[in-house]
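Colleague: only the shape, not the letters, is given here:
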């Protein structure tokens, strides 16, 4: 398992986390923006796709202690991706998970600073005047319950209840005698929670503005890197900071792993479902008067690798962007598996299968149980919103050489993550021209949200208690940041065109390299060339299919 790797294996010394590459910024920033959002946590359920579905676990007192989307997302991602006993992760192709986690840490830090201030306000204006605080909380809870009713009359009663409570408190203040400690305390008991609410509202409003500015900056392309000072230990004795730094390094190392998982109809986890397949399989026959020189699958794969690295070169000035060509070890898992197990042993270093083991798997593990070798060429397009992967596998059974090319496509991050914050406004009638309306700006935090944040603040340092009381976000498994909320590219015209167009040149490059190797080893390539021409003609008009679903 990946979690079994020792901490020391990731190198000593403090390292400042870096942002991802330019080719992946859009998807990375879109996912990171979720850490700063203040919308209801249930909105993330809109981003569920066909195979991966998040859920929201409700708490015991969810109306009073419920988290918003940013709070729940940050908490869930940190625990899942940095936890000491976490399960292995699926690579996030087209995105860099480390900056996303860093933004979650940064957003949590901003909220903790807010919660420190709110805790002090709650103590001095609430706990010291606890009877009054409980009285006001009871009234607000009754109002919230009534306001949530579909019955308009009941909702109006809730609002009237709050107004009546205010009038009652005002009358009590007037009728109480002015001498003595008890009347003074009773007056303070009524007034202090209200004064604390006004102060808490200013704190919440400033924090909400800060979070929204960061949210907007990320989606505008000008977002700054997340500041996570606690991930850079200043002293060897800072065990918490050192552990966080190592966990971030471990996350980056797992992202670079060359092991992926094939989950049946779900396709390769992280790369998307298989939408097309083209097979070149013919008998190995020697040329007239010649004898076939012995060769193995790795000899063919090596030549294909060289040919694929030259895809960006061409007679035309325009063409492919530089592809990523990589050897993959593919491990099979069940369609409904809720976790994966990364291989371990002497042939694994930092989640990477060693080159000599890759070559052995390519040559020997072509039939029966065990992992398989694939050669992948990957294009990250649309700033990480589209990931196209063409996988090549070469097998030789008896006298038959089989070269199979399959296409996988991972679509854009769900539109929920790319929406910018909208100002909260309300349409009201004009004072004089009452038949006309105008929009007025509303505070970012309303009364209920101020109360919610103030009540949650003292429990910030007890996250499991908050999860129990308010609920939490449950991430889909096996979890990977990118594929968990990815859509299909086929709904976007140009993305679909890019996926389909990539198949033809890749297929022809693979076939050209294969035939070249066969020629060098005295194999009669007439049948291979004929079959290649047939596939080359058919691939000119490919259509996306569910190639992993068989009608059997």
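Modeller: Noted; the coordinates are in hand. This structure is a prediction, so every number in the text was calculated from the model and none was measured. Numbering: from 1, shown residues only.

Colleague: CA atoms for contacts and neighbours, from now on please.
Modeller: Will do.

Colleague: centre-most residue in this protein?
Modeller: Centroid-nearest residue in the chain: residue 481, 2.6 Å away (criterion: CA atoms, centre = their mean).

Colleague: which ones are touching the residue nearest to that one when sequence neighbours are not counted?
Modeller: The shortest distance from residue 481 to any non-neighbouring residue, by CA to CA, 6 or more residues apart in numbering, is to residue 92 (5.8 Å). With contact set as CA atoms under 8 Å, 6 or more residues apart in numbering, residue 92 has these partners: 255, 270, 480-483.

Colleague: and of these, the nearest to residue 86?
Modeller: Proximity of the contacts of residue 92 to residue 86 was ranked by CA to CA; the top entry is residue 480 with 12.6 Å.

Colleague: below is structure B, check it against A:
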């Protein structure tokens, strides 16, 4: 049984102590692509290539390059710290993704690496602490080579390799005949040889873990059910507060993902939905249908509710040939923030459920049409291409004086960056065949290079205190305001079929919105002649297939 939870805790959604296992039903291509980053190797700087127009991540450089993380280590550490850390700031919804699945894979990848680091730490204690001078000598040589090899000058990099070989040769010569004898003679020989023995053992450990991580990496991209088991999130005794807190944080993450509060960041658009590529406005005066009679009083909410009901039926078609996928229709409350804002804050009174509902939602819809404050939008969203394309069309209803304005805006968020679809590559080396020098053969090398073994072994003792490791080795700094989806998303316009889907979805949505609006106006005694004429013009204009930068106002 889990630890006791305070009554009314809004995040206690799970039925009890269970082992969280992600993967399987509900997982999407976009989710699995991002989750695979937790198991990857390679330089962390590669992740900077995936920065989008909405967010830019950074890499804090290492003070000692031997301690720097690789891509998977930095990604898993940064994501789980940002999404689950104590006192974390609000996050941006990740449409088309399951953030909890990605975070669980980050936790699972970190757990695998911790098990590897525990073995490497033991090796470092046995073969390193007892023979510390020799270990420092070898680490210093590898650090020097790493520093020189990182130079852009190839000759300097070659010099680093030659220097390492030279040190090994000098050490071997000294071992043949030392100028002293006795215990010191034996210790010096062991001091140089023991780290090599430990390195061989460490290589076996690193190779086994690397293969496991790569299998999970490949399995996710292949669409397999790669499970991310997190036993540390399961309270086994009532006193395990850390496990209970982790379980609640995962539930809180899922609750925040379901929030209906979004943030508009100027030219960057609504965060998580992508920039606004199109805008169509129907604005006319409210005139009675019969002269001398007043129109029946109605509210913006009445129109919104009618449009909501009609949008639910978008998937229906009069002929049996294709059609739209079932839409996700949601009432959104959009808060304005600055283009360069470093954080967002949820409106007051929503910390428990992360949602605004009921009378408060209706009040925003009916009254907040002009001036400061949040705005209400009715959104219809299509998640396509296994989560790689998110099409969102928002409907806003405002009344100023006698003018009713129905605005429909189109937003599109494209696929995750191609970096996350890359598969592991084996290290190979090509050789010439002896006398047949014109012929060659290729040999597959071990997954882990010797310098990578040294890096992992050097980092292992420090992994037990991550702040110190990040101080010396650097870390990945995630963009703020942070959301897993928009941080590494491309625009859909480079993919012909995705662009077509985004452009085609706007037409039926706009016509359904206008149809529902005209019906409500007619039922309440409003002359719909001008509204119908304007709607017809917009229906023709929306067939223009060119996406625009609707969030950029050129002076």
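Modeller: Cool, got the structure. Quick caveat: nothing in here was measured; it's all calculated off a predicted structure.

Colleague: what's the TM-score here?
Modeller: Superposed pair, TM-score by TM-score structural alignment, normalised by the length of the first structure: 0.95. Supporting alignment: 546 aligned residues with a CA RMSD of 1.9 Å.

Colleague: about what we covered before: hmm, which two among the contacts of residue 92 of the first structure are most spread apart?
Modeller: 255 and 483, at 13.1 Å, using CA to CA across those.

Colleague: so which of those two has more stuff around it?
Modeller: Ranked by neighbour count (other CA atoms under 10 Å), residue 255 of the first structure and residue 483 place residue 483 first, with 26 against 21.

Colleague: which part of the second structure matches the strand or helix carrying the more buried one?
Modeller: For residue 483 of the first structure, the element it lies in under DSSP states H and E is helix 481-484. Mapped onto the second structure using TM-score structural alignment, helix 481-484 of the first structure spans residues 484-487.

Colleague: what about the corresponding residue of the first structure for residue 498 of the second structure, which SS state?
Modeller: In the first structure, the residue equivalent to residue 498 of the second structure is residue 495, according to TM-score structural alignment. Using DSSP: H, G, I helix; E, B strand; the rest coil, the structure places residue 495 of the first structure in helix.

Colleague: ok, residue 495 of the first structure - contacts?
Modeller: For residue 495 of the first structure, the contact set (CA under 8 Å, 6+ apart) comprises 386, 489.

Colleague: distance of it from residue 27 of the first structure?
Modeller: Distance of residue 495 of the first structure to residue 27 of the first structure, given as CA to CA, to the nearest Å: 15 Å.

Colleague: same question for residue 134 of the first structure.
Modeller: Counting by CA to CA, the gap from residue 134 of the first structure to residue 27 of the first structure is 45 Å.

Colleague: which of these two has more neighbours?
Modeller: Set residue 134 of the first structure next to residue 27 and count neighbours by other CA under 10 Å: residue 27 wins out with 28 against 14.

Colleague: assign that one to helix, strand or coil.
Modeller: helix.

Colleague: how distant is stretch 500-507 of the first structure from the center of its chain?
Modeller: Put simply, stretch 500-507 of the first structure sits 28 Å off its chain's centre (CA atoms, centre = their mean, to the nearest Å).

Colleague: tell me which stretches of the stretch 251-400 of the second structure form helices.
Modeller: Applying DSSP state H, counting those that start in this stretch to the stretch 251-400 of the second structure gives helices spanning 300-311, 358-367.

Colleague: so which of those is the most packed in?
Modeller: Ranked by mean neighbour count, the helices of the stretch 251-400 of the second structure are led by helix 300-311 with a mean of 19 (mean count of other CA atoms under 10 Å).

Colleague: which elements pack onto that one?
Modeller: Under the contact definition 3 or more CA pairs under 8 Å, 6 or more residues apart in numbering; DSSP states H and E, helix 300-311 of the second structure sits against helix 358-367, strand 375-384, strand 389-400, helix 496-523.

Colleague: in TSV: those, plus distance to residue 342 of the second structure.
Modeller: What follows is these, written out as TSV (distance: least, CA to CA, whole Å):
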stretch	distance to residue 342 of the second structure
helix 358-367	26
strand 375-384	21
strand 389-400	24
helix 496-523	30
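
Colleague: follow-up on the earlier one: please identify the helix or strand for whatever residue of the second structure lines up with the residue nearest to residue 481 of the first structure.
Modeller: Alignment note (TM-score structural alignment): residue 92 of the first structure maps to residue 94 of the second structure. Using DSSP H and E, residue 94 of the second structure sits within no helix or strand.

Colleague: count the neighbours of residue 517 of the second structure for me.
Modeller: 22.

Colleague: ignore the last one, residue 144 of the first structure
Modeller: 17.

Colleague: what's the nearest residue to it if we skip its chain neighbours?
Modeller: Closest residue to residue 144 of the first structure apart from its sequence neighbours, by CA to CA, 6+ apart: residue 158 at 7.2 Å.

Colleague: and what of residue 117 of the first structure?
Modeller: Leaving aside its sequence neighbours, residue 117 of the first structure sits nearest to residue 203 (CA to CA, 6+ apart; 7.6 Å).

Colleague: measure the one you found to residue 454 of the first structure for me?
Modeller: Distance, residue 203 of the first structure to residue 454 of the first structure, by CA to CA: 10 Å.

Colleague: more neighbours, these two?
Modeller: residue 454 (27 against 17).

Colleague: trace residue 516 of the second structure over to the first structure, please.
Modeller: Per TM-score structural alignment, residue 516 of the second structure is aligned with residue 513.

Colleague: from residue 150 of the second structure, how far off is the closest residue to residue 472 of the second structure other than its chain neighbours?
Modeller: With sequence-adjacent residues excluded and distances taken as CA to CA, 6+ apart, residue 472 of the second structure is closest to residue 63, at 5.0 Å. Note on residue 63 of the second structure: its distance to residue 150 of the second structure, by CA to CA, is 14 Å.

Colleague: likewise for residue 304 of the second structure?
Modeller: Residue 304 of the second structure is 60 Å from residue 150 of the second structure, by CA to CA.

Colleague: helix, strand, or coil at the aligned residue in the second structure for residue 464 of the first structure?
Modeller: In the second structure, the residue matched to residue 464 of the first structure (TM-score structural alignment) is residue 467. Using three-state DSSP, the secondary structure recorded for residue 467 of the second structure is helix.

Colleague: returning to that earlier point: so what's the residue nearest to the centre of the first structure up against?
Modeller: Counting by CA under 8 Å, 6+ apart, residue 481 of the first structure touches 31, 90-92, 97.

Colleague: and those residues, which two are furthest apart?
Modeller: 31 and 90 (15.4 Å).

Colleague: those strands in the stretch 51-200 of the second structure, which residues are they?
Modeller: With DSSP state E, counting those that start in this stretch applied, the stretch 51-200 of the second structure shows strands at 58-60, listed in chain order.
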